[in-house]
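Asker: Below are the sequence and a predicted model; questions follow.
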Amino acid sequence: MTEQFDYDDLGLVAGLEIHQQLDTATKLFCACPTELREPEESTRRLTRYLHPTRSELGELDEAALEESRVEREFEYLAYDSTCLVEEDDEPPHRVDDEAMTVALEIAQLLDMEPVDQVHPMRKLVIDGSNTSGFQRTMLVAGDGEIETDEGPVGVEDLMLEEESAQRVEETDSGVRYSLDRLGIPLVEIGTDPDIRSPEQAREAAERIGMLLRSTGKVKRGLGTIRQDVNVSIAEGARVELKGVQSLDDIDDIVRNEVRRQVELLEIAAELDEREAAVGEPRDVTDVFEDTDSGVIQSALTSGGVVRAVRLKGFDGLVGREIQPDRRLGTEFSDHAKRHGAGGIFHTDELPAYGVTEAEVEALREAVDAREARSASDSASGDEPRAGDAVAIVADDPETAELAIEAVAERAETALEGVPEETRDANEDATSRYLRPLPGAARMYPETDVPPVEPDASEVETPELLTEKVDRYQAEFDLDAGLAEQVAYGEDMPLFERVVEAGVDPTLAADTVESTLTALRRDAVPVENLTDEHIEDALLLVENGGVPNEGLEDLLTALAENPSLSAEEAVEQEDLGGVAEDEVREAVVEVVERNAEQVEEEGMGAFSGLMGECMGALRGKADGDLVSDVLREEIQKRA
């Protein structure tokens, strides 16, 4: 059930950061292609260990510092197209002109003012997603605005930056990345904190997404656009929610974060009343020497230990739900996992997982954790009191030590309310802890790339997708639904190109929006089709080289044999059209074979005979021509 909040009363403030890959020929700082590769195509591997560096003012960024506490090896998959810039073995080249032009087009659509001079900067990132340990980024424009139903939303800045490497998988020693994505040009659009409701957040994101796609020069598909949402309420704190993949999730992400902050504030108030506190971590391995818990026994068998921390006054609150299927204890576990632990157990959920009631009692005794006491339970008349909770981590000694300390630190912040932090968006529109909020200490000038003076004077403002829909209806006579499908679809640039080349607009629209979808459902590998395949096939139909009815067969042949040209596929599959006299000959043969039916039913026989005629011609004749000839031959005999 969705919880209802008065967002004005709570003081909700939100802003967006939209990250969109650009569809340019080359990467931002080198001439490598921007196409993604499969990991199996990699030709070599390289490794890095990354460490934080100080800013120009001698400061260390807190987020980078925490990341560095987790010792990891980063492995990168390189390809035959990977260059020295991507490997961080050569300085970056000049900023790609095409990427800068597209960024300026986007700035115009957002009513933004370009800066006089673009200065590339280095942004410290040591999670392994960049071989260099930083991401290059530059401010292109500022001071823009978009409209929503709930009022205008300011657009603070438009950054042009390089995309990070693609995370492939976790390894025993760290993380494996792929270098195919690293360096793809990316725009980051940040709004002002003008958003006041989940619905407005989604509308603003949809508006920006429509403007981006209007350029026809942004990449499409999963992972090519990511939304980050900054959310806070009056008594809470600013939280950055990263990696929202779908526009459909943005309003739910905001709702769930508001709920989380409300719940954390209520927990903090309750902890204050209870005079709660966090104890020092202790070793409690002896308590679990003979445990039946598989998780704990596995850790101990491998030479591990069990570490525990007493959470005074936390009883009943560690298990309290703060987001759907996520509890305060889940937040503690997220912090433990950051240091390599598999998770935590806590007394709000025990006995369970093989941990017995006797072990829970022994655990409480080992850390001096007291039970809750109600007035009715107190025979001596002592005051009621809240009980203590205990959290434990079972792992190798070093991991267990770091993880239980992280749990204790997160419990300390629970006493205060909502911590400022960066969180990772989950698929169910909840979120999990990622790292502290980054600060200004992670940004410093890029000395290897000269500044750029952007010239927006010759940049044309693209036609909006909403305007395209109207034009497609008026100019091409497409119905509203089909016009919108084409305008907002991934194949819009292809549609416009083939129509300009002379292809009938309705045929082109039906092909990219219906025919390809139908073929995909029939398990035809349409992903093998290039734009050139489709364009050449449509031109053959338009010029009479292939009948309309042969288009599906032609596209299927090309999808199954992508090395063929459209002309070669026509010849191989014998899809060429037939002359009108051949059509008439085939139709007459069908009519005469069914002369008795024609005599009895007249034009009533048309439908059945039409299918037979098309079958006889094997789809090599235009349906309209076959229809006209068949009607004529039936009328002669009726």
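Answerer: Thanks, I have it. Numbering: from 1, shown residues only.
Asker: contacts and neighbour counts: CA atoms only from here.
Answerer: Noted.
Asker: buried sites along the strand or helix carrying Asp143?
Answerer: When elements are assigned from DSSP states H and E, Asp143 belongs to strand 134-148. Neighbour counts over strand 134-148 (16 or more other C-alpha atoms under 10 Å) mark 134-146, 148 as buried.
Asker: Give the helix, strand or coil label for Arg310.
Answerer: Under DSSP: H, G, I helix; E, B strand; the rest coil, the three-state class of Arg310 is strand.
Asker: gap between it and Ile392?
Answerer: Arg310 sits at a distance of 9 Å from Ile392 (criterion: C-alpha to C-alpha, to the nearest Å).
Asker: Okay, Ile296 and Ala391: tell me how far apart.
Answerer: 13 Å.
Asker: Same check on Asp127?
Answerer: The spacing between Asp127 and Ala391, counted by C-alpha to C-alpha, is 28 Å.
Asker: neighbour-wise, which of the two wins?
Answerer: Neighbour comparison, Asp127 and Ala391: the larger count goes to Ala391, with 23 against 20 (by other C-alpha atoms under 10 Å).
Asker: wait, is the more buried one part of a strand?
Answerer: Yes - using three-state DSSP, the assignment for Ala391 is a strand.
Asker: need the contact list for it.
Answerer: Listed by C-alpha atoms under 8 Å, 6 or more residues apart in numbering, the contact partners of Ala391 are Ala308, Val309, Arg310, Leu311, Ile344, Phe345, His346, Thr347, Val407.
Asker: Got a ChimeraX select line for the buried ones in these?
Answerer: The buried subset of the contacts of Ala391, as determined by 16+ other C-alpha under 10 Å, is captured in ChimeraX by this line:
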select :308,309,310,311,344,345,346,347,407
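Asker: right, and out of the contacts of Ala391, which lies closest to Glu113?
Answerer: Closest approach to Glu113 among those (C-alpha to C-alpha): Val407, at 45.9 Å.
Asker: and that closest one, what helix or strand is that in?
Answerer: Val407 belongs to helix 397-416, assigned by DSSP H and E.
Asker: ok, and here's another one to check against it:
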Amino acid sequence: MSDADYDYEDLGLVAGLEIHQQLDTASKLFCPCPTDLREPEEAGRTFTRYLHPTKSELGEIDDAALEESMVDREFEYLSYDTTCLVEEDDEPPHRVDREAMDVTMEIAQLLDASVVDQVHVMRKIVVDGSNTTGFQRTMRVAGEGAIETDEGQVRIEDLMLEEESAQRVAETDSGVRFSLDRLGIPLVEIGTKPDIRSPEQARDAAERIGMLLRSTGQVKRGLGTIRQDVNVSIAEGARVEIKGVQSLDDIDDIVRNEVRRQVELLDIAEELGERDAAVGDPQDVTEVFEGTDSGVIGGALSSGGNVMAVRLDGFDGLVGREIQPDRRLGTELSDHAKRHGAGGIFHTDELPAYGVTEAEVADLREAVDAGPEDAVALVADDPETTALAIEAVVERAEAAMDEVPEETRDATEEGTTRYLRPLPGAARMYPETDVPPVEPDPSEVDRPELLTEKVERYQAEYDLGSGLAEQVAYGEYMPLFERVVGEGVDPTLAAGTLESTLTELRRDDVAVSRLTDDHLADALALVDGGEVPQEGLDDLLRALAADPDLAAEAAVEQEDLGGVGEDEVREAVVRVVERNAEQVEAEGMGAFSGLMGECMGELRGKADGDTVSSVLREEIQERA
């Protein structure tokens, strides 16, 4: 049965979302450092850490943290001139940033969620290196809200405010390199209850929440600033948390493919039961591959490694069975092996291949006493890695006979998922003793205007067309549009510049990203005030993008973009008309279009087009 044929209600699909969105605040959550991202080459120094899990107040260690700690890695951190001791974990955190708390309460209003009486900061154990402390600080601000979708209401369970993790920059020979510019940026996490019943509703709910977040005008935009996690289960399957869905367009595919994976795994488990399947003990089969032509296996052996294999009784043909697009049960086994440093596994459903010969496969089967109904999986690496990896394969193969395992999975760009770690439990959370509680007051913030409401207001109040109004409201420059219009700039000028002019400049490879809000606001004010003609705005923005240290007024002077009076306009127009006297005499007003462009070039963008047009018409009419 294809995934398109699934009856999600009959399968008992239950899904929930966790939306993580960075806030666009001036300061980080627990220190006054800026929230701007930096380039790794700007780092002034580096330092390293090793992280280990700690016990909860009840003396328990979280399974996910424990498995993460089994991979021995050094974590290197890039520090900048904007990095402080809080980010390096050499100073206690400061009080919760007030701006971040206010924005979170605005979001609570849009979600119809109830703000708690007192906010307590908690520590969530994280030992993957993404935080210098070995934990992430998080706090519950509100809950019990709801949003509407086309398929019904989806309830909001929690609205959390927490610190963003450090950005993973690169894998190193000894571990992982992180950048501290992102660490500590305020981040809200919105968790829904498991009310979602179809892939389409999952996407609809995520889009609705995304619109509500952007309505505040205080969330960051761009790749990586919003992430979606999806919790998926079916009646006979298991709850699986899928992390890091970057695009809204992927959510429905992620849900469909996870349903398919669980359905296929259940079918495999049923068939393995009918075959009385079992998993053998790992064995060293290095002798089978002495002198092998396989590059992977030969490379491992030449470096002092070995080959371990395990017989999978009754698994023949099932290890290679596809459970997601381009992913098989063997891929699941390989994912677990990779968590312990192995490059992956080989299995007999795909051999002979990769330099492994048919004779070697036969010898391998004989070495582990595998029959024709059995499969064999093998790992080749250094002895320590091989031992850990083959044990992980054994554990995953044993689970395949019984159930769909509960776990955390990582979303891929192809809309599929791969094993990441076990599901975290309550043991990973404990109180933060360095930050005092916060008593939020929702009455201190106003409910933001929805983007849908803004579109209607822009049309009615500013006379923008429906398409342009929607572009502005949903675009990244909406807060700037509101600011400059509030300062008196013509709305049509502001909207056209922010949504059309900047797009055209970007297509011309102008570094638009280097233009600050102040650059744009000042440039628009100069044009709106008549100090720079609208035709000179393009050149002004190009100059500012080329040298962001310039102020708008200085760029006007540098590029000689200041406007000219009507007398100078007339002098320039007369020069153009006299140069083309024969054409004017012969064509009259028919010469207007050609001469208009020449006049604008003569004036080099220093005059408004309407003024030039009016003067040119007068001069042609006098001579025609």
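Answerer: Ah, there it is. Since we're looking at a predicted model, the values are computed, not measured.
Asker: where does the TM-score land?
Answerer: The TM-score (TM-score structural alignment, normalised by the length of structure 2) is 0.99; 623 aligned residues with a C-alpha RMSD of 1.0 Å.
Asker: follow-up on the earlier one: the next helix or strand after the strand holding Asp143 of structure 1 vs structure 2 - mean distance after superposition?
Answerer: Past strand 134-148 of structure 1, further along toward the C-terminus, the next helix or strand under DSSP H and E is strand 151-162. Following superposition, strand 151-162 of structure 1 is found to deviate from structure 2 by 0.4 Å on average (mean C-alpha distance after the TM-score superposition for structure 1).
Asker: what residues does the next helix or strand after strand 151-162 of structure 1 touch?
Answerer: Next in sequence after strand 151-162 of structure 1, counting helices and strands by DSSP H and E, comes strand 166-170. Strand 166-170 of structure 1 has contacts (C-alpha under 8 Å, 6+ apart) with Pro39, Ser129, Val175, Arg176, Tyr177, Ser178, Leu179, Asp180, Arg181, Leu182.
Asker: Could I get those in CSV, plus columns for distance to Glu59 of structure 1, secondary structure and neighbour count?
Answerer: Shown next, in CSV, are these (distance: C-alpha to C-alpha, whole Å; DSSP: H, G, I helix; E, B strand; the rest coil; neighbours: other C-alpha atoms under 10 Å):
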residue, distance to Glu59 of structure 1, secondary structure, neighbour count
Pro39, 38, helix, 15
Ser129, 22, coil, 23
Val175, 27, strand, 19
Arg176, 29, strand, 23
Tyr177, 28, strand, 26
Ser178, 31, strand, 24
Leu179, 30, coil, 27
Asp180, 32, coil, 26
Arg181, 30, coil, 22
Leu182, 27, coil, 24
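Asker: Output those in JSON lines; the columns should cover distance to Leu630 of structure 1.
Answerer: Below are the contacts of strand 166-170 of structure 1 laid out as JSON lines (distance: C-alpha to C-alpha, whole Å):
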{"residue": "Pro39", "distance to Leu630 of structure 1": "56"}
{"residue": "Ser129", "distance to Leu630 of structure 1": "66"}
{"residue": "Val175", "distance to Leu630 of structure 1": "67"}
{"residue": "Arg176", "distance to Leu630 of structure 1": "65"}
{"residue": "Tyr177", "distance to Leu630 of structure 1": "63"}
{"residue": "Ser178", "distance to Leu630 of structure 1": "60"}
{"residue": "Leu179", "distance to Leu630 of structure 1": "60"}
{"residue": "Asp180", "distance to Leu630 of structure 1": "57"}
{"residue": "Arg181", "distance to Leu630 of structure 1": "57"}
{"residue": "Leu182", "distance to Leu630 of structure 1": "60"}
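Asker: which residues of structure 2 does the helix holding Val407 of structure 1 align to?
Answerer: Counting by TM-score structural alignment, helix 397-416 of structure 1 lines up with residues 383-402 of structure 2.
Asker: Next, the buried residues of the matching stretch.
Answerer: Buried, per 16+ other C-alpha under 10 Å, within stretch 383-402 of structure 2: 383, 385-394, 396-398, 400-401.
Asker: and what of stretch 209-220 of structure 2?
Answerer: Ile209, Gly210, Leu212, Leu213, Arg214, Ser215, Thr216, Gly217, Gln218, Val219, Lys220.
Asker: sorry, back to before: compared with structure 2, how much does the helix holding Val407 of structure 1 deviate?
Answerer: Helix 397-416 of structure 1, aligned to structure 2 and superposed, deviates on average by 0.5 Å (mean C-alpha distance after the TM-score superposition for structure 1).
Asker: what's downstream of that helix, the next helix or strand?
Answerer: For helix 397-416 of structure 1, the following helix or strand on the C-terminal side (DSSP H and E) is strand 421-425.
Asker: Aligned to Ala411 of structure 2, what sits in structure 1?
Answerer: By TM-score structural alignment, Ala411 of structure 2 lines up with Ala425.
Asker: pretty sure its match is touching Gly243, no?
Answerer: Yes - between Ala425 of structure 1 and Gly243 there is a contact at 5.7 Å, judged by C-alpha atoms under 8 Å.
Asker: Give me the more crowded residue out of those two.
Answerer: More crowded of Ala425 of structure 1 and Gly243, by other C-alpha under 10 Å: Ala425, with 24 against 21.
Asker: For that one, which non-adjacent residue is closest in space?
Answerer: Ser431 (4.4 Å; C-alpha to C-alpha, 6 or more residues apart in numbering).
Asker: Sketch out the helices for the stretch 1-150 of structure 1, chain order is fine.
Answerer: With DSSP state H, counting those that start in this stretch applied, the stretch 1-150 of structure 1 shows helices at 7-10, 62-68, 97-109, listed in chain order.
Asker: give the contact list for the residue most central in space within structure 1.
Answerer: The centroid of structure 1 falls nearest to Gln245 when counting by C-alpha atoms, centre = their mean (2.8 Å). Applying C-alpha under 8 Å, 6+ apart, we find Gln245 of structure 1 in contact with Leu222, Gly223, Ile225, Arg226, Gln227.
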